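>>> here are the coordinates; sequence isn't available:
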């Protein structure tokens, strides 16, 4: 079957009424079971592709990770490779020898992508290889698609279907190896990291002024306190305030990991990498996340949380972004269908009628919106 017949194009007319119906159905157990079934199906398909019966005959897609930017940017490049390999029914072979974050290889932190196939005889591409290709909407449009057979089920179950879809691949990619898993368990044990912990991620340093504006800690803590107050209202008892803070700015919290991450010359050290990955995994296991989704780290944590937290299908409102909504960087966001008429109140606003399809003009709109300032006031900046 041709590739274009295997997918459900998610060009983004999001049916809000469908989401309302899914949330109001009252079938919590059904929703949990459906979420587990979908998780199992996708994991089984990925594992089958990555562990073919005959490795010598299975087609492969070689992903040469040469991304010179941040950790999350590199991992999202690998995500793109993985999605493309899945769509083309190929086994993903990941080459990280040229990646400044982990020249020792992906397995420095994570489990091998295949348990049955060895990649020793596969020739690594040249360092100047441009694969995984240009980072723009034209090259990476497949990231806006869902499997045709599973698409309707995913749409019915998840408020942010693409975040869940990305999360399935990231969950497989970022399975901790034995050493990382032990380190993660030690951190969780030392911090008594259990239910009731909220996570915040404050990204500054090289991000501010280039892709987003600076947000002060008080902006994050406002939402943290509101969440705790809401929890107390529901439980009718006081709740201990426990917050996990991940940041690259020592002004936010004086910790060694923040000090290392704040300096570009030490950010790419092994200790910084381990601290960063532990932060991402810890944030994904928090009950609630406050961050800026202009940051790739925040998006990684959110995508992993959507894919791994079984409570997400019951309560999807477990994240607050101080700036822009979830997206894949440099890929055109989904369109929106107007539910009401709107008459512009100033030259800066756009008038539209109920039923109109609102389309972002280009893939740079998300960065431009984050640089324009706060978008937590109900407005969307195109």
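That came through, no problem. Values in this document were obtained by computation on a predicted structure and should not be read as measured data.

>>> from now on I want contacts and neighbour counts done on CA atoms only, so please keep to that.
OK.

>>> gap between the two ends of stretch 281-296?
Start and end residues of stretch 281-296 are separated by 13 Å (Cα to Cα, to the nearest Å).

>>> got the contact list for it?
Residues from elsewhere that reach stretch 281-296 (Cα atoms under 8 Å, 6 or more residues apart in numbering): 72-73, 195-203, 207, 211-212, 220, 223-224, 244, 246, 298-299, 301-302, 304-305, 309, 318-327, 366-367, 370.

>>> how far does it sit from the chain's center?
Here stretch 281-296 is found 9 Å from its chain centre; the criterion is Cα atoms, centre = their mean, to the nearest Å.

>>> one more: stretch 198-213?
Offset of stretch 198-213 from its chain centre (Cα atoms, centre = their mean): 16 Å.

>>> buried residues in it?
By 16 or more other Cα atoms under 10 Å, the buried positions in stretch 198-213 come out as 198-204, 211-213.

>>> could you export these as a markdown table, including distance to residue 19 and secondary structure?
Shown next, in a markdown table, are these (distance: Cα to Cα, whole Å; DSSP: H, G, I helix; E, B strand; the rest coil):
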| residue | distance to residue 19 | secondary structure |
| --- | --- | --- |
| 198 | 26 | strand |
| 199 | 26 | strand |
| 200 | 27 | strand |
| 201 | 28 | strand |
| 202 | 30 | strand |
| 203 | 31 | coil |
| 204 | 34 | coil |
| 211 | 31 | coil |
| 212 | 30 | strand |
| 213 | 32 | coil |
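
>>> putting a second one here so we can go through both:
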């Protein structure tokens, strides 16, 4: 046939197009990673030190783990009250997925239900998720298809579930979800609040950490992998965790920060652990393979560790299984560090912070975010409690504060560096006020599934 004589030419064109597109992608990524204008950021921006009494928090934490485990493992699954969480978000990354499951677990604990997961997303499957993480339940892990089809959607109002009389309810979780009960991030079980009173600076963040820590309990095989990786890397504490997220993140969601921006904070944190002339440990997780080489060249006195294969798979094979395990490994090792530097615009950055609050056995933990304050999408309103009286100065945009006032931070001004912007619940006045005169407020809510039994 005539077309056969054109086959060599067609083959050459195909090869040229394929490799040409790959080369263009490399050039594009290089441009994004290294030619993006670097902006100067305040070097003390968004570093927060969280303090705790480890003797108390570790003891209470073990009890919390038992409570969640007991609720998630009913003796008779068929007769148990259940919440089927339907995960829908197709573009949801790893950190996003864990936070979405956390939303459902908050609701399940608050309404005294066992949580079951149903994956309806092209990004992740249940088998893939459980290849790295333990099932949420050992006794009630498989969703009944009939219950999935016939159960009503969960509904609520404040601290009341309006579908309470249904034994099984379901809930679709996607980006547009808005909390309809107070069983959500930034609240804390009433039963837990007094136990942590004075023992932790951020008890509601600590509670979030324990909910997400239950979701991210790793399989025994992953524990073996982590042990081998730590031996290969020479991973040891004290160490600072460093997460640098770029690639698609700086295209649509976040700004570019240079390695120097991150390392300024790393250097300060390493000073907390400096002993003699020993090299300081930094564990680096990134989706930009060039960052590790740059760090070795510019900071030769630091012991910078990274799993190089993970940055490559995160860049080129994000949808593959090896990338999935790569982020699992990075996430676990970052959370085992003593301090953390990253960005809270990233779900992974916020997740690392949450898990560190659970794993830390030290009296203080410092985290530095180069962009946002800590947040949890699908949260309730963020509140602060006034510690010191404030009278407005000459600034006409400030409001008066009295000790004990509760202030709601305006979502449009969520960053709270030197000054915050919110509404005083006492007099309904809205304006700015000094950040140093308030502290984060943990709103207590009665979680019905949180049985604070003395025998646990």
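Noted; the coordinates are in hand. Source: prediction; values computed, not measured.

>>> TM value for the aligned chains?
Superposed pair, TM-score by TM-score structural alignment, normalised by the length of the first structure: 0.78. Supporting alignment: 335 aligned residues with a Cα RMSD of 2.9 Å.

>>> buried subset of the contacts of stretch 281-296 of the first structure?
Buried among those (16+ other Cα under 10 Å): 72-73, 196-203, 211-212, 220, 223-224, 244, 246, 298-299, 301-302, 304-305, 318-327, 366-367, 370.

>>> what about these, which are in helices?
Of those, the ones assigned to helices by DSSP state H are 72-73, 220, 223-224, 298-299, 301-302, 304-305, 366-367, 370.

>>> which one of those is nearest to residue 279 of the first structure?
Nearest to residue 279 of the first structure among those, counting by Cα to Cα, is residue 301 at 8.7 Å.

>>> the closest one corresponds to which position in the second structure?
Aligned counterpart of residue 301 of the first structure in the second structure: residue 352 (TM-score structural alignment).

>>> how close does the residue lying closest to its match once chain neighbours are set aside sit to residue 278 of the second structure?
In space, and not counting its chain neighbours, residue 352 of the second structure is closest to residue 335: 5.2 Å by Cα to Cα, 6 or more residues apart in numbering. According to Cα to Cα, residue 335 of the second structure stands 23 Å off from residue 278 of the second structure.

>>> my read is that the match of residue 301 of the first structure contacts residue 331, right?
Yes. Counting by Cα atoms under 8 Å, residue 331 is a contact partner of residue 352 of the second structure at 6.4 Å.

>>> what about stretch 85-98 of the first structure, start to end distance?
End-to-end span of stretch 85-98 of the first structure (Cα to Cα): 20 Å.

>>> please compute how far it lies from its chain's middle.
Computed by Cα atoms, centre = their mean, the chain-centroid distance of stretch 85-98 of the first structure equals 19 Å.

>>> name the residues that touch it?
3, 46, 49-51, 58-66, 78, 81-82, 102-106, 113, 119, 124, 127.

>>> in helices, which of the residues you listed fall?
Taking DSSP H as the definition of helices, these contribute 46, 49-50, 78, 81-82.

>>> closest to residue 190 of the first structure among those residues?
Nearest to residue 190 of the first structure among those, with distances taken as Cα to Cα, is residue 78, at 31.8 Å.

>>> the spatially most central residue of the second structure and residue 98 of the second structure, how far apart?
The centre of the second structure sits closest to residue 351, judged by Cα atoms, centre = their mean, with a distance of 2.0 Å. Noted for residue 351 of the second structure: a distance of 8 Å to residue 98 of the second structure, by Cα to Cα.

>>> again, but for residue 247 of the second structure
Look at residue 247 of the second structure and residue 98 of the second structure: by Cα to Cα, they are 21 Å apart.

>>> same question, residue 109 of the second structure
With Cα to Cα as the criterion, residue 109 of the second structure and residue 98 of the second structure are 16 Å apart.

>>> I am finished for the moment; much appreciated.
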